[in-house]
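Peer 1: Here's my sequence, what's the structure:
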Amino acid sequence: MTDSHQVFEIADFPLDSGDTLAPARLAYQTYGTLNAAKSNAIVYPTAFADQHPDNEWLIGQGRALDPDRYFIIVPNLFGNGLSSSPSNTPAPHDRARFPRVSFADNVRAQHRLVTEHFGIERLCLVTGWSMAASQTYQWAISYPDMVERALPFCGAPRVSQHAFLFFEGVKAALTADAAWRGGDYDTPPETGLRAFGRGYAAWGFSQAFYWQERYRDLGFDSLGEFLTGFWEQNFLGRDANDLIAMLSTGQHSDPAATPAFGGDLTRALGAIRARLISMPAEKDLYFPPEDEQWAATHIRGAEVRVIPGIWGHLAGRGINPADVAVIDDTLRELLATPVD
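Peer 2: Below you'll find the model as predicted:
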């Protein structure tokens, strides 16, 4: 696998917010070869604070997402430091002045990459974790005739009010650092970034994960070591404005916001025609299974399969072999399922 990537540039890209990125730069990486019929394409977007190499745990020979069989496109989320982001966009949209970007904006740009650059008209699968699960739903809602199958895992069509408030908390911790300077920092707000990671620490895994001290499975001998060595380190080195921009995307995206749905999420979900399996994690504190079970009742033929265990939201991150096997097996089954 590789850290290299390619860029699809859109000269003038209007956003749902009313702003325009000129240009918008969508970074992406591909795995495998597009067949002559252009019928083997999969879109697998990135999640919050991730870049395309972070998706590679689910791609490989012998896996469901096998590059010997499929052409897998991994587009990077706007705001992640590779695609257009506060950290790499010149004025007037630099730093904290970067415009709000929605999941629908991301998916529109990805659709242009898929159709204009690759000439693909049908996708055999869209899948993704966390914020990429939200993009998966958006793909299936926005382009129902194009997406044959969808498998969102550890995510939801839109962020709940509960998760919205969590995002507000970690944003406040980050921006309280005096070095933040309204987003115009000269040096990274390290204290704020550490606080940001600590805010995530209690949410990413479940209570039972901590009761059983499963952080020892990841090589940490104490809770304190895990807090600093895993959670703080996960965000040190990230650009603070990029993190804020991606959280804003999650907080303010709504697939029902288009005039066709009039704000009614049930109508938006009802537009999905893909064969959809949703995979929430049993003890996910952000996206509990009951949320996805509700959503599935409004999607024709949708199925919910809960990832069992205690790894919470991080069950979808590729770090626990048992969870990886469950996700991979379900992807394999879904890809083998005929569609209309």
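Peer 1: Every contact and neighbour count from this point should use C-alpha atoms.
Peer 2: Noted.
Peer 1: Isn't E148 up against A274?
Peer 2: Yes. Counting by C-alpha atoms under 8 Å, E148 does reach A274; the two are 4.8 Å apart.
Peer 1: the more surrounded of the two?
Peer 2: More neighbours surround A274 than the other of E148 and A274, with 28 against 23 (other C-alpha atoms under 10 Å).
Peer 1: need the contact list for the more buried one.
Peer 2: 140, 144, 147-150 (C-alpha atoms under 8 Å, 6 or more residues apart in numbering).
Peer 1: any idea which of those residues is closest to G197?
Peer 2: The closest of the contacts of A274 to G197 turns out to be A150 (C-alpha to C-alpha; 30.7 Å).
Peer 1: Would you mind listing the buried residues in stretch 11-27?
Peer 2: Buried residues in stretch 11-27, counting neighbours by 16 or more other C-alpha atoms under 10 Å, are found at 13-16, 20-21, 24-27.
Peer 1: Let me have these in TSV, extended by secondary structure and distance to W231.
Peer 2: Output for the buried residues of stretch 11-27, formatted as TSV (DSSP: H, G, I helix; E, B strand; the rest coil; distance: C-alpha to C-alpha, whole Å):
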residue	secondary structure	distance to W231
F13	strand	35
P14	strand	35
L15	coil	32
D16	coil	33
T20	strand	34
L21	strand	32
A24	strand	31
R25	strand	29
L26	strand	28
A27	strand	26
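Peer 1: Alongside the first, I'd like the structure of this one:
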Amino acid sequence: MVVENPYYTEAVHGPFQLAGIGDLELESGVTLSNVELAYQTVGELNPAKDNVVLIPTWFSGTHGVMRDAYVGAGRALDPEKYFIVLVNQIGSGLGTSPHNRAGAFPLVSIGDDVVAQERLLRDNLGVERIALVFGASMGAMQAYEWAVRYPERVERLGVIAGTARVLPRQIIWTQVMTDALTSDVTYANGDYVGADAVKEGLSRLSWLFGLQLVGREVWLKEHWRGFGFDSFQGFLSGFLGASLAPMDANDLISQASKWSRADVSRHTDGDLAAALGRVSAATTVMAIRSDMMFPPVEVEPQGALVPGSRFLEIDDDFGHASLFGLTPSCNAQIDAALGELLERDRGAAQP
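Peer 2: Predicted structure coming up:
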């Protein structure tokens, strides 16, 4: 059912373009017709077309969040040097998504996203090779998929706070998030009308984010006071709650479903080592010390399966929320890691 939602506009997320990439045959066997991808480019494509950086989005995020967190003059991802393509995943709310399509929305996978993105780059932007695919959280899952599916196209792979194969704890998490939304009586089996529906479910989701998205030290050290709040409840409602409140529940559920099924080893009959062994890109894998959603103990072992990969633990108190660029020290660590990665060549031995 089509739901008008003013949140999914340029007024909120900044400028973007819509690219029609035609019909997309999904991994489920269903065809999603007339697919549109929402994306933004920053910087200029050089004549050699070898300065492309691709950044896919994470759960609930859009190109605007990724741009503000990672792109800027003087930073590792400097638009004076690179042609940066920020692409919203299918179901993000921008471009083809459940809330703007009539009828039941089909099951979409991380692989479907990457096939769609490849078509966007090749057919719409004239890009064949990618200097860097950089992904955070659910964006990291797409980045891994890129490097496994198109190893000859990806020169460098940068991932932070994400895995190539979903782990059981993440599957539980995506189900709990989904239940928080579908248990709201106004969800009405997904047939709600109006952008003001499922508000209680979205509020419950913000409390769950308080448990998993935000690091323990935020609560123990009362870091939330630095954002102008005088209570943790105020931070929950004014920061996390306010961020989620305008979003569309069906869009979030579609994304959570993709997350719960992410697995590059489907290319190699379930052999994760074989799948990640296909990656020829120079690779840096990062995890955040305080992250409870994708803790280092879960991120590092999978990253180690990529030949020659380098692992780096980012020291920050904000947990998974560190990805939003909340602290200068965290930003500096990520920029340093990406800057070093961009100086490396495919196949170079890592320290």
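Peer 1: Would you pull the TM-score for this pair?
Peer 2: The TM-score (TM-score structural alignment, normalised by the length of structure 1) is 0.95; 333 aligned residues with a C-alpha RMSD of 1.4 Å.
Peer 1: quick revisit: restricted to helices, list the contacts of A274 of structure 1.
Peer 2: Using DSSP state H, A140 are the members of the contacts of A274 of structure 1 that sit in helices.
Peer 1: which of the contacts of A274 of structure 1 still touch in structure 2?
Peer 2: By both residues aligned by TM-score structural alignment, their matches' C-alpha atoms under 8 Å, the contacts of A274 of structure 1 still in contact after alignment to structure 2 are 140, 144, 147-150.
Peer 1: Out of those, list just those in strands.
Peer 2: When DSSP state E defines the strands, the subset of those inside them is 149-150.
Peer 1: Counting neighbours, which of the kept ones among the contacts of A274 of structure 1 end up buried?
Peer 2: By neighbour count, with 16+ other C-alpha under 10 Å, the kept ones among the contacts of A274 of structure 1 hold 140, 147-150 as buried.
Peer 1: and D112 of structure 2, what pairs with it in structure 1?
Peer 2: In structure 1, the residue paired with D112 of structure 2 is D105, using TM-score structural alignment.
Peer 1: repeat for L26 of structure 2
Peer 2: Using TM-score structural alignment, the partner of L26 of structure 2 in structure 1 is L15.
Peer 1: tell me the contacts of its match?
Peer 2: Counting by C-alpha under 8 Å, 6+ apart, L15 of structure 1 touches 21, 100-102, 105.
Peer 1: neighbour-wise, which of these leads?
Peer 2: Of all those, V101 has the most neighbours under the rule other C-alpha under 10 Å, reaching 27 neighbours.
Peer 1: which SS state does that one fall under?
Peer 2: Put simply, V101 of structure 1 is coil when judged by DSSP: H, G, I helix; E, B strand; the rest coil.
Peer 1: my guess is it contacts D16, does it?
Peer 2: Yes. The criterion here is C-alpha under 8 Å, and V101 of structure 1 meets it with D16 at 7.1 Å.
Peer 1: Buried residues of stretch 207-225 of structure 2, list them for me.
Peer 2: 207-210, 212-216, 218-219, 223-224.
Peer 1: ok, so of the kept ones among the contacts of A274 of structure 1, who is nearest N241 of structure 1?
Peer 2: A140 (29.5 Å).
Peer 1: Just confirm G22 of structure 2 is within a strand.
Peer 2: Yes. According to three-state DSSP, G22 of structure 2 belongs to a strand.
Peer 1: That one against N34, yeah?
Peer 2: Yes. G22 of structure 2 lies in contact with N34 (C-alpha under 8 Å); the separation is 4.7 Å.
Peer 1: Alright, I will stop here.
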